[in-house]
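# no letters, just coordinates:
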């Protein structure tokens, strides 16, 4: 099981806690979240700076693990690309579709132009799918 899947429940709890903190204590909550982010950033920088130097034997032993992790990361990135573009397309179609229906109710001859705008909004999802295909192809 990849570490990403293990971290998802922790990230969900952190998001709920941050939302609760910001709703209860607006100004001090923002200060606490910024301080926490800076502490995590400093810790990550320390780990990155003091990490052990990889020898040739270690690199050769970890090649298969790194390849599997890279493939998993590419699949996660592809799913994020598809999900993000689909959500964006859904929001765009919601707004353009309602505007197109309002315009067509006043002038029915606007049907063709209105559907072109809605189709362009749907194209956003296709862009995410293309990016996902490229990411999976390179994995």
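That came through, no problem. All figures in this text were calculated on a predicted structure; none of them were measured in a lab.

# going forward, measure contacts between C-alpha atoms and count neighbours the same way
Fine.

# quickly note the distance from residue 18 to residue 117.
Plainly put, residue 18 is 38 Å away from residue 117 if you go by C-alpha to C-alpha, to the nearest Å.

# ok, now residue 131?
Residue 131 is 22 Å from residue 117, where distance means C-alpha to C-alpha.

# now swap in residue 94 and tell me
Using C-alpha to C-alpha, residue 94 is found at 12 Å from residue 117.

# can you list the buried residues in stretch 85-103?
85, 86, 88, 89, 90, 92, 93, 96, 97, 100, 101 (16 or more other C-alpha atoms under 10 Å).

# so of the residues you listed, which ones are in helices?
Under the assignment DSSP state H, the buried residues of stretch 85-103 contribute 85, 86, 88, 89, 90, 92, 93, 96, 97, 100, 101 to helices.

# here comes the other one, which I'd like you to weigh against the first:
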């Protein structure tokens, strides 16, 4: 009689432990899926932030180059125009700062 009880109890213990592992593997699979979705969202955030900074800096550099060349040409003819041309170069550099701020907001939020 004790042998039958021992066999039944061992089968119940084995199936119980197996059921616990089956539940854990399901939870791990769900956690892995959520983690992979979070990683892909994070990757898209970094790509978007990089594009925001990159495009803004390329546009700002292009604008500073054109405005700076025009300002230097104007200052070579009339030195009094240096005070009027400098703010325009600063405005063109502001494009890069806006790109950086947008990228920062994308990463933080």
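On my side now, so go ahead. Everything numeric in this text was worked out from a predicted model, so none of it was measured.

# export the ones in helices among the buried residues of stretch 85-103 of structure 1 as CSV, with columns for distance to residue 138 of structure 1.
Output for these, formatted as CSV (distance: C-alpha to C-alpha, whole Å):
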residue, distance to residue 138 of structure 1
85, 20
86, 22
88, 25
89, 25
90, 28
92, 30
93, 31
96, 35
97, 36
100, 39
101, 42
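
# what's the closest of the residues you listed to residue 42 of structure 1?
Nearest to residue 42 of structure 1 among these is residue 85, at 32.3 Å by C-alpha to C-alpha.

# and the spatially most central residue of structure 1, helix, strand or coil?
Geometric centre of structure 1, nearest residue: residue 80, 4.7 Å, by C-alpha atoms, centre = their mean. Three-state call for residue 80 of structure 1 (DSSP: H, G, I helix; E, B strand; the rest coil): helix.

# give the equivalent position in structure 2 for it.
Correspondence of residue 80 of structure 1 to structure 2, assessed by TM-score structural alignment: residue 51.

# any idea how far residue 58 of structure 2 is from that match?
Going from residue 51 of structure 2 to residue 58 of structure 2 by C-alpha to C-alpha gives 10 Å.

# same check, this time on residue 105 of structure 2
Distance from residue 105 of structure 2 to residue 58 of structure 2, by C-alpha to C-alpha: 20 Å.

# distance from stretch 34-44 of structure 2 to structure 1 after superposition?
In the superposition against structure 1, stretch 34-44 of structure 2 averages 0.8 Å from its aligned positions (mean C-alpha distance after the TM-score superposition for structure 1).
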